[in-house]
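Colleague: one predicted model, sequence on top.
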Amino acid sequence: MPRSHPSPGRVVILGAGPCGLACADELRRLGHREWLLLEAASTPGGLASSVVDPAGFTWDLGGHVVFSHFGEFDKLLSGLFAPEELLHHDRSSFIRFRDQWVPYPFQQHLHCLPADDAEECLRHLALACRQQREAHPAGTDFATWLQATYGSALVNRFFGPYNTKVWSTSPERMSASWVAERVAPVDLDEVLAAFSGTARPRRWGPNATFAFPARGGTGEIWRRLAARLGPRLRTGTRAAAVDDTAKSVVLSGGERIPYDHLVVTAPLDQLTDMVRTAPAGLLAAARRLRHTTVAMVGLGYQAPTVDRSSWLYFPQPDTPFYRATNFSKYAPANVPRADTSAFSAWMTETSMTPGTHTDLPALIRACDQSLRRHGLVPDWAPLASAHVEMVPYAYPVPTLGRDEALAELMPWMEARQIYPRGRFGTWRYEIGNMDHAVKMGLDVARRLVLGADELLLAAPQTATSPGSSS
């Protein structure tokens, strides 16, 4: 078939997470042969990797479920897994409020709150809904958006403490530009109907149903995709610098890898430090980007899996983690011998600012005690395993200055045939799921080989259609 676009020549991809793997696989599918995928870790998968601890429990690096906005992601999965190799679940998610569980999303289930809380939240919510007349102007901070959307009672009880906890950043320092499909909207008529008992709240969000690999955790997806890439995927290969003048990647051992186009899924601030000609102003812009570090504490118990929830949210400050995932419910094979009659597994996530000193034994004790205190694990259950994974770059924080920094960084990189992509390459949490990462990898490969538009990056991501937190 004749080309309608010049050959991209040598394409080097840094990072074998979902974005980098999808990019390499699409280059392969399109018949382009001059590509190389370099991964610093010993195994592929990036943030979507999974590990097996010495006791035989499987853990992800954080809370991942398989759902999709894109048919291309669905097609990828169907090509990697037989139907019986994926387990399918209806989401069962709750928020811990005082001493009870409130169904997710919190704002649609105010009728489940204690009477005094329910009355005040409903009154403030109704007032906020009456006062909304137009879209919030550009530059609105997240705290202002929350107050205007839900009212102060809901913000004080849930949105303020939970978002401060998950982001390790006050909402006043965050932008509201990221909330599309991340923060659940509110329908006052539905809330009132639930109070009167005439209707139940609708199930909301793209992850209302989700899939999960029957074996191997989320990382099994990316192990299978990596297996079909062959020797052009090199693991254990760390890039130390990018010589954009000579157009080569300098590896930590001194080897130089030439490129014509460089796709980078490493964090954008790290990439900027690596590029040798990056000017001082660009380095300053990169330093304005903020992210969280997350401690994933996986706790395996010698007790049967009996809780039916999928994952749970914890806004209260006396619980260290913001989310707990019922990991043995996702797949029995996540526990030893796939025996959920004998074992259960809870995956907890605790957010912190980068560089925070963490007393890991103390954190493990606190997480274990919190699971027991909230009734998720019986007091008598022996702790069979405690496994910790520190994720230095967990979530890019959508701060007030983020978009201005990206407006400096992204065009400068692209002018030098460097394409930052993926969750931390683009630094946009709102397109930071696995399916988004795959779509970005596919799109940039098609751009380089076919001259096609990158559809996801071109699509507007605004606050006009709020959605769920991940």
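Modeller: Thanks, I have it.
Colleague: only C-alpha atoms for contact and neighbour calcs from this point on.
Modeller: OK.
Colleague: tell me which strands and helices the longest strand belonging to the chain is in contact with?
Modeller: Looking across the chain with DSSP state E, the single longest strand is strand 383-397. Strand 383-397 makes packing contacts with strand 290-301, helix 422-426 when contacts are defined by 3 or more CA pairs under 8 Å, 6 or more residues apart in numbering; DSSP states H and E.
Colleague: and residue 233, which of the ones you listed is closest to it?
Modeller: helix 422-426 (17.8 Å; CA to CA).
Colleague: may I see the buried residues of whatever helix or strand comes next after the closest one?
Modeller: Next helix or strand after helix 422-426 toward the C-terminus (DSSP states H and E): helix 434-450. If you call a residue buried by 16 or more other CA atoms under 10 Å, then helix 434-450 has these buried ones: 434-446, 448-450.
Colleague: what is the nearest of the residues you listed to residue 142?
Modeller: residue 436 (22.8 Å).
Colleague: contacts only, for the closest one.
Modeller: 69, 422, 456 (CA atoms under 8 Å, 6 or more residues apart in numbering).
Colleague: want to compare, so here's the second one:
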Amino acid sequence: MLVEREAEVGGHARSRREQGHTFDVTGHWLHLRDPRMQRLLASLFPGSSGEGVAAGWVEVERKTKIHAHGVELEYPFQANIHGLPLEIVQECLLGLVEAREARARGEAWAVDPRNFEDYARARFGEGIARHFFVPYNRKLWGMHPNGLAPEWVRRFVPEPDPAQIIAGAIGLRQTGLGYNARFMYPKAGGIDALPKALARAIEARCAASPSEHALRTATAVEEVDPAGRRVKLEGAADWTPYSRLISTIPLPELVARVDPKQVPAPVREAAAALRWVRWRYLDVATTRPIPADWHWAYVPEERFPFFRVGVFSNAVESMAPPECGSLYVELQDRVGEPDLPAIAQALVEVRALESTDDLRFCRVRDVEYAYVVFDDAHAAAVATIMAWLDAVGVRSCGRYGAWIYNSMEDSMLSGLAAAQWASGQLDAAAHTEAVARREAKPAPQAANS
């Protein structure tokens, strides 16, 4: 049995539609590198739309910018500082040299950085850290990056070599860096096409085999009893037994759904130590096309009320009516009422709007679980909880179930491994080892992000 709390499957990979505009829960661009996931997408959308892309999907070459100091730069910042004021370019290059010298001298912060700020300083220099990594991540995480551990960055922050950084400083554009240089997206618009296709496949399998249990939506899990191997579903009079349990419930909530008498004190303490970032963003519809041609842009400066802006309709035209636009705007403030006129004026400045008069409508959205916080307590707390879950026969997976930072493909692979575990093809220890090995392995410098 597959149980989903919401009325539709998909979690954060869902879409809203209004007046011809389509909005995902901010950017949900699909990057597939694993052949198993490529085959899965092809099986869910049989046929081909060219170049081996699944039918009904398009492959898009990423257009990403950074807006800083009144200049629109290529992504990533650390490899494309040409165009900034010359004194800032000098500061960034000098910082790069000083960081490499500090590493050669064996200075601890440069050799073995203990927090994300030191990682940025050690890898790119003080200037690049000060003008991009520190302010941008402070806006994104709602905390100073010196409180973040550096482990999560290895795949998701491009690490150009010094030659690339210098080349980008003198105007030789450095593009194609990062794991998401190209992405796939449904041609008809809306990333929810993927989870809906998965749901249809599950329903077809259940219909063909009476022994299979159906998918149940709009059903929350109220309580989990690992000792009795049963769950209490919302609205059900009786408990539902299970042989093996896979959960994608956010990790602290999963622990909270177990009777505290069954949860060892160290596990309860570990769950209490987990932290996360709440999200507030805007769905913005416009009456005219977006003047910028990028798909998303990073905005590190504090004077802007947002840190990232994305344009769905620049990636796939069907995300908005003809000659209109659909955007998402990720806000720095997650608590107060958004100052929409000020936000609109700031969007004009970064070329996401031609004029504030172009706004058709704007919707404020909140997400309780957005990013997992990688602080000093994270690694030990997650290891403690996962070891206990393994011992009681529960597999917790996905971004929030595994309490990690990952891509959609990573979550799909996590689900695949969990399914293999549940069917006896992969034991818990092997799964834990495989996940740890994958997360610890850095990607090549020119292709990671």
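Modeller: Received the coordinates, thanks. Small disclaimer: the values here were computed from a predicted structure and weren't measured.
Colleague: drop the TM-score for these two in here.
Modeller: Here the TM-score for the pair of chains, by TM-score structural alignment, normalised by the length of structure 2, is 0.88; 422 aligned residues with a CA RMSD of 2.3 Å.
Colleague: circling back: now the helices and strands packed on strand 383-397 of structure 1 in JSON lines, with distance to residue 282 of structure 1 and mean neighbour count?
Modeller: Compiled in JSON lines, those are given as follows (distance: least, CA to CA, whole Å; neighbours: other CA atoms under 10 Å):
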{"stretch": "strand 290-301", "distance to residue 282 of structure 1": "15", "mean neighbour count": "24"}
{"stretch": "helix 422-426", "distance to residue 282 of structure 1": "15", "mean neighbour count": "26"}
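Colleague: closest to residue 319 of structure 1 out of the ones you listed?
Modeller: Comparing those by CA to CA, strand 290-301 comes nearest, at 13.0 Å.
Colleague: the spatially closest residue to residue 468 of structure 1 that is not a sequence neighbour and residue 116 of structure 1, how far apart?
Modeller: Leaving aside its chain neighbours, residue 468 of structure 1 sits nearest to residue 182 (3.4 Å; criterion: CA to CA, 6 or more residues apart in numbering). Here the criterion is CA to CA, to the nearest Å. By it, residue 182 of structure 1 lies 28 Å from residue 116 of structure 1.
Colleague: okay, now the nearest residue to residue 27 of structure 2 once chain neighbours are set aside: neighbour count?
Modeller: In space, and not counting its chain neighbours, residue 27 of structure 2 is closest to residue 310: 6.8 Å by CA to CA, 6+ apart. Using other CA atoms under 10 Å, residue 310 of structure 2 is surrounded by 22 other residues.
Colleague: check contacts around residue 310 of structure 2.
Modeller: By CA under 8 Å, 6+ apart, the neighbours of residue 310 of structure 2 are 26, 27, 294, 295, 296, 297, 327, 328, 329.
Colleague: which of those residues fall within strands?
Modeller: Checking those against DSSP E, those in strands are 296, 297, 327, 328, 329.
Colleague: out of those, which comes closest to residue 172 of structure 2?
Modeller: Closest to residue 172 of structure 2, out of all of those and judged by CA to CA, is residue 297, at 20.0 Å.
Colleague: hang on, the earlier thing: structure 1: which residue goes with the residue nearest to residue 27 of structure 2?
Modeller: Matched by TM-score structural alignment, residue 310 of structure 2 corresponds to residue 325 in structure 1.
Colleague: swap in residue 388 of structure 2?
Modeller: Aligned partner of residue 388 of structure 2 by TM-score structural alignment: residue 412.
Colleague: ok, residue 328 of structure 2 next?
Modeller: In structure 1, residue 328 of structure 2 lands on residue 347 (TM-score structural alignment).
Colleague: then residue 369 of structure 2?
Modeller: Match for residue 369 of structure 2 (TM-score structural alignment): residue 393.
Colleague: list the contacts of the spatially closest residue to that match that is not a sequence neighbour.
Modeller: Closest residue to residue 393 of structure 1 apart from its sequence neighbours, by CA to CA, 6+ apart: residue 293 at 5.4 Å. Contact analysis of residue 293 of structure 1 by CA under 8 Å, 6+ apart lists 351, 352, 353, 354, 390, 391, 392, 393, 394, 395.
Colleague: compare these with structure 2 and list the overlap.
Modeller: Compared against structure 2 with both residues aligned by TM-score structural alignment, their matches' CA atoms under 8 Å, the contacts of residue 293 of structure 1 retain 390, 391, 392, 393, 394, 395.
Colleague: ok, the third one touching residue 290?
Modeller: No: under the criterion of CA atoms under 8 Å, residue 392 of structure 1 makes no contact with residue 290, lying 11.9 Å away.
Colleague: tell me the one of the contacts of residue 436 of structure 1 nearest residue 204 of structure 1?
Modeller: residue 69 (14.3 Å).
Colleague: what kind of secondary structure is the aligned residue in structure 2 for that closest one in?
Modeller: Superposed on structure 2 with TM-score structural alignment, residue 69 of structure 1 falls opposite residue 33. State at residue 33 of structure 2, reduced to three classes by DSSP: H, G, I helix; E, B strand; the rest coil: coil.
Colleague: also residue 178 of structure 1?
Modeller: Strictly by three-state DSSP, residue 178 of structure 1 counts as coil.
Colleague: nearest residue to the residue mapped onto it from structure 2 in space, please, no chain neighbours.
Modeller: Using TM-score structural alignment as the criterion, residue 178 of structure 1 maps onto residue 152 of structure 2. Distances taken as CA to CA, 6+ apart place residue 405 nearest to residue 152 of structure 2, at 6.6 Å, with adjacent residues excluded.
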